[in-house]
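# need coordinates for the following:
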Amino acid sequence: MIWMRALALGWGDLFRPSVFGLVLRGIGLTILLFLALHTVLFWGFREFISGEAWLPFIGDVPLGSLLGWGSLILLPFVGIFLMAPVAAAFSGFYADRVAGEVEATHYPRRQGASPDFWDSLLESAAIMGAVLLVTIATLLATPILGPLAPVVFYGANGWLLGREFFQMAANRHMESDAASALRRQNAATVTMLGIAIAFALTVPILNIAIPVLAAAAFTHLFQIISE
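Below is the predicted model of the structure:
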């Protein structure tokens, strides 16, 4: 399958000397984005959630503070749900640099041009917001969705991440409308690779390198299907 081939090529790029420096910087940026997003989450709990909760041996405590400090204690678990929006933000900040290095290594005669940074950042911010909404809605609807909750979570996030990373890769070579048309023509392949990325983002420790992998894999995917 094409998406598996692109994913395998992306994995191989993570260990290339020419890309490994970008991988390390990308991991650092991923961690910073994760901490920033978690800080916003912590602040949001404390500022906007009212009411009290009763704890044994402690008594009543503000619910917002309980959720905020609890999110710090459960940081690895929280990371499962926050890494998808982090990856969406990463695509606006850094993915183009990874794509440029991958193209210089594998496709020297088919290198693209970097799109406008602010346009990319605004688009990735919109996708990050959508991913956050999907994550929150899935968590809230889990009692109703039951065993379908993971299907909704990975399916929706896979589609959103696939859309964002593929557009990033394609916009280096063509106008946005043409890139969108190409993505729609290959919707199943793009979404399957997005779902694979969404799943990998929920694997602790490994997930900090996945945004770099996504940028590399979708660069390969674009190059393969546009030949």
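
# C-alpha only now, for contacts and for neighbours.
OK.

# tell me where the chain has helices.
With helices called from DSSP state H, the chain shows them at 2-13, 17-48, 63-73, 75-93, 95-106, 117-145, 149-170, 176-185, 187-200, 210-225.

# stretch 200-217: end-to-end distance?
End-to-end distance for stretch 200-217, by C-alpha to C-alpha, to the nearest Å: 13 Å.

# contact partners of it?
Residues outside stretch 200-217 that contact it (C-alpha atoms under 8 Å, 6 or more residues apart in numbering) are 6-11, 13-14, 23, 26-27, 30-31, 76, 79-81, 83-84, 87, 90-91, 95-96, 98-99, 102, 165, 169, 197.

# structure for this one too, so we can compare:
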Amino acid sequence: MLSDAIRALRETFSPPFRQTMWLSLGLTVFILVLFGAGLQWALTAIPEFGPDLAGGWVDTILQFIARFLAVIVLIPLVHPVVTLVAGFFLETIAARVEAEDYPADPPGNDQPFLQSLVVALRFTLVLIVVNLLALPLYLLPFVNVALFWVINGYLIGREYFELVALRHVSTTEAELLRKRYRARIFLAGVVIALFTTVPVLNLFAPLFATALMVHTYKRLAAGSRI
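Purely as a prediction, here's the structure:
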């Protein structure tokens, strides 16, 4: 696992991946800016009570609480946004990793772009809903980080593994392989979730996650044939 993670990290910033890396980064930042602009617009729409109510202190307190909550909500949304971006580049990244590191293996079959986009949107929605439901627990010290890793590690591991596996096997085979190696796939998902909690690096998570899952799939698929 560690060797695969180091390998994926090295590939994420290697020259063959840089064009995709910058495109992924640009799109991620653009979507986050849109989210931020939307939250800012929502904040300006909050009605003001004016100085007649407690000398304006009510407005000050409400604005502070609203901005605090906006930050708390925006932070968990970074990861779903990064995951959404992965839907645009997963096939390209996976194909490049396979060609670079597994040239002797049969190449994977690219999924139709629209299908990949629908899957990415569905998974992003699941991440947003689950993380928003867990938001109260994210406010608890020490528990929040561990809970984030566990929840997102499971979701990421499951989804990314199946997306990569479907390039090579049927849906049924991919699901059977995932269930057989659920612990290993969960650990790979946790590693990716850890990566997403590192500022700046989390913006490159789509490349790292896809590369790591390609290596994970190849290793598990080879083990299942022994």
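
# and of the helices of structure 1, who's closest to Phe57 of structure 1?
helix 63-73 (14.6 Å; C-alpha to C-alpha).

# counting contacts, what elements does the closest one pack onto?
Applying 3 or more C-alpha pairs under 8 Å, 6 or more residues apart in numbering; DSSP states H and E, one finds that helix 63-73 of structure 1 contacts helix 17-48, strand 52-55.

# mind checking those for the one nearest to Gly158 of structure 1?
That would be helix 17-48 among the helices and strands packed on helix 63-73 of structure 1, by C-alpha to C-alpha, at 18.3 Å.

# by contact count, what packs against the closest one?
helix 63-73, helix 75-93, helix 95-106, helix 210-225.

# buried set for the shortest one?
In terms of neighbour count (16 or more other C-alpha atoms under 10 Å), helix 63-73 of structure 1 has its buried residues at Leu63, Gly64, Ser65, Leu66, Leu67, Gly68, Ser71.

# list just the nearest of those residues to Arg183 of structure 1.
Ser71 (36.7 Å).

# from Asp60 of structure 1, how far out is that closest one?
Applying C-alpha to C-alpha, the value for Ser71 of structure 1 to Asp60 of structure 1 is 19 Å.

# likewise for Gly10 of structure 1?
51 Å.

# the two: which has the busier surroundings?
Gly10 (23 against 12; other C-alpha atoms under 10 Å).

# which position in structure 2 pairs with the more buried one?
By TM-score structural alignment, Gly10 of structure 1 lines up with Ala8 in structure 2.

# same question, Phe81 of structure 1
Using TM-score structural alignment, the equivalent of Phe81 of structure 1 in structure 2 is Pro76.

# how near is its match to Arg180 of structure 2?
30 Å.

# looking at those two, which is more packed in?
Neighbours were counted for Pro76 of structure 2 and for Arg180 using other C-alpha under 10 Å; Pro76 has more, 19 against 13.

# just give me the neighbour total for Val73 of structure 2.
Val73 of structure 2, neighbours per other C-alpha under 10 Å, totals 16.

# state the distance from it to Pro80 of structure 2.
12 Å.

# same deal with Glu173 of structure 2?
Taken as C-alpha to C-alpha, the span from Glu173 of structure 2 to Pro80 of structure 2 is 27 Å.

# with neighbour numbers in mind, choose between the two.
Ranked by neighbour count (other C-alpha under 10 Å), Glu173 of structure 2 and Pro80 place Pro80 first, with 22 against 14.

# please name the nearest non-neighbouring residue to the more buried one.
Thr124 (5.1 Å; C-alpha to C-alpha, 6 or more residues apart in numbering).

# so which bits of stretch 15-31 of structure 1 are buried?
Under the neighbour-count criterion of 16+ other C-alpha under 10 Å, stretch 15-31 of structure 1 has Val19, Leu22, Val23, Gly26, Ile27, Leu29, Thr30, Ile31 buried.
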